[in-house]
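**Q** With the sequence up front, the predicted model follows.
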Amino acid sequence: MTDDPTPTDDRTPTTDPPAGRPPAPPAGRAATPGPAAGRPAPLSVAPPPAPRRPTAPPRHPTDRRRPDRLAGRITRGGDGPCYALVTDDGHEYALHGPGLGTVATGSTVVVTVDPAAPPPACGPGTPVGVVRISVVR
């Protein structure tokens, strides 16, 4: 036996690194400083700036409407080909669409129109040709 107070054998780990190699980093830490492999660097810990409150309402609509779509209530329905539609803003349209079937008066609809094709007169309102009509309720 030796005079060393801590006995060692093959099963006892040592804290000295093997000769010629640098010491290993502690368990759970990377050998180099910085983000772990595969992880992005952390962002700033400061909170993002709060958005400023608007000082006035927008000058232009923020939601763009499709020019070929109308939505409203049918005021003159039937078997077609002529129908009448009034939008929420009170604008009246004279719809013409052969072969679209029966649409009940009072139905809420979304209409795809073809403003390029001049339809025949179907009563009062702005005349438009109907490509498709979908009953919402």
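**A** Great, that's in hand.

**Q** Only C-alpha atoms from now on, for both contacts and neighbour counts.
**A** OK.

**Q** Strands along this protein, start to end?
**A** 69-76, 82-87, 92-96, 108-114, 126-135 (DSSP state E).

**Q** mind putting the ones you listed in CSV, distance to residue 54 included?
**A** Shown next, in CSV, are the strands of the chain (distance: least, Cα to Cα, whole Å):
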stretch, distance to residue 54
strand 69-76, 30
strand 82-87, 30
strand 92-96, 34
strand 108-114, 33
strand 126-135, 37
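
**Q** for comparison:
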Amino acid sequence: MADQQPPAGRPSRSRVPLPTLGPPTGPPRRPTDAHRANALAGRITRGGDGPCYGLLTDDGREYALHGAGKGTFTVGTTVRVTIGPADPAVDCGPGTPATIVDISPVG
């Protein structure tokens, strides 16, 4: 039987193993998902037309948010919020105080 050559224009099949990645040497040095510290998402627990709102995040953190003219949000609405430093002259109830920079409903 003659040596079998691949047809013209086709590569031959090689029996050389393909390269593979080795096992990881440890966890990533930096988080692989970027997370902004001033961006929150959760459900409104104290709503209305403001300026005070309550927010409960999915990880169980409670925030007391303040923002005049930011809109009307009913209890249970899921929102995304960008926060800034709290105004020390304002008390919006229980939770970590913060000022609303931007707030919008999700969904």
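**A** Structure's in. What do you need? Just so it is clear, the structure is predicted and the values come from calculations on it, not from any experiment.

**Q** TM-score of the superposed pair?
**A** Between these two chains, after superposing, the TM-score reads 0.72 (TM-score structural alignment, normalised by the length of structure 2); 93 aligned residues with a Cα RMSD of 2.7 Å.

**Q** Apart from its chain neighbours, what residue comes closest to the aligned partner of residue 69 of structure 2 in structure 1?
**A** Structural alignment places residue 69 of structure 2 opposite residue 99 in structure 1 (criterion: TM-score structural alignment). Leaving aside its sequence neighbours, residue 99 of structure 1 sits nearest to residue 81 (Cα to Cα, 6 or more residues apart in numbering; 6.8 Å).

**Q** Run a quick neighbour tally on the alignment partner in structure 2 of the one you found.
**A** Counting by TM-score structural alignment, residue 81 of structure 1 corresponds to residue 51 in structure 2. Residue 51 of structure 2 is flanked by 17 other residues according to other Cα atoms under 10 Å.

**Q** Next, the contact list for residue 51 of structure 2, please.
**A** 66-70 (Cα atoms under 8 Å, 6 or more residues apart in numbering).

**Q** Kindly report the same for residue 85 of structure 1.
**A** 72-76, 92-95.

**Q** I'd like the distance from the most centrally placed residue in structure 2 to residue 52 of structure 2, if you could.
**A** Geometric centre of structure 2, nearest residue: residue 35, 5.8 Å, by Cα atoms, centre = their mean. Using Cα to Cα, to the nearest Å, residue 35 of structure 2 is found at 25 Å from residue 52 of structure 2.

**Q** just residue 37 of structure 2 next, same as before
**A** In terms of Cα to Cα, residue 37 of structure 2 sits 21 Å off from residue 52 of structure 2.

**Q** Which residue is the nearest non-sequential neighbour of the alignment partner in structure 2 of residue 72 of structure 1?
**A** The alignment partner of residue 72 of structure 1 in structure 2, by TM-score structural alignment, is residue 42. Among residues not flanking residue 42 of structure 2 along the chain, residue 57 sits closest, at 4.1 Å (Cα to Cα, 6+ apart).

**Q** which residues does the one you found contact?
**A** So residue 57 of structure 2 contacts 40-43 (Cα under 8 Å, 6+ apart).

**Q** one more time with 7 Å, if that's ok
**A** Going by Cα atoms under 7 Å, 6 or more residues apart in numbering, residue 57 of structure 2 touches 41-43.

**Q** and what of residue 96 of structure 2?
**A** Taking Cα under 7 Å, 6+ apart as the definition, contacts of residue 96 of structure 2 comprise 62-64.

**Q** before we move on, what about residue 134 of structure 1?
**A** Counting by Cα under 7 Å, 6+ apart, residue 134 of structure 1 has contacts 109-111.

**Q** ok, for residue 82 of structure 2, nearest residue in space, not its chain neighbours?
**A** For residue 82 of structure 2, the closest residue by Cα to Cα, 6+ apart turns out to be residue 39, at 4.6 Å.
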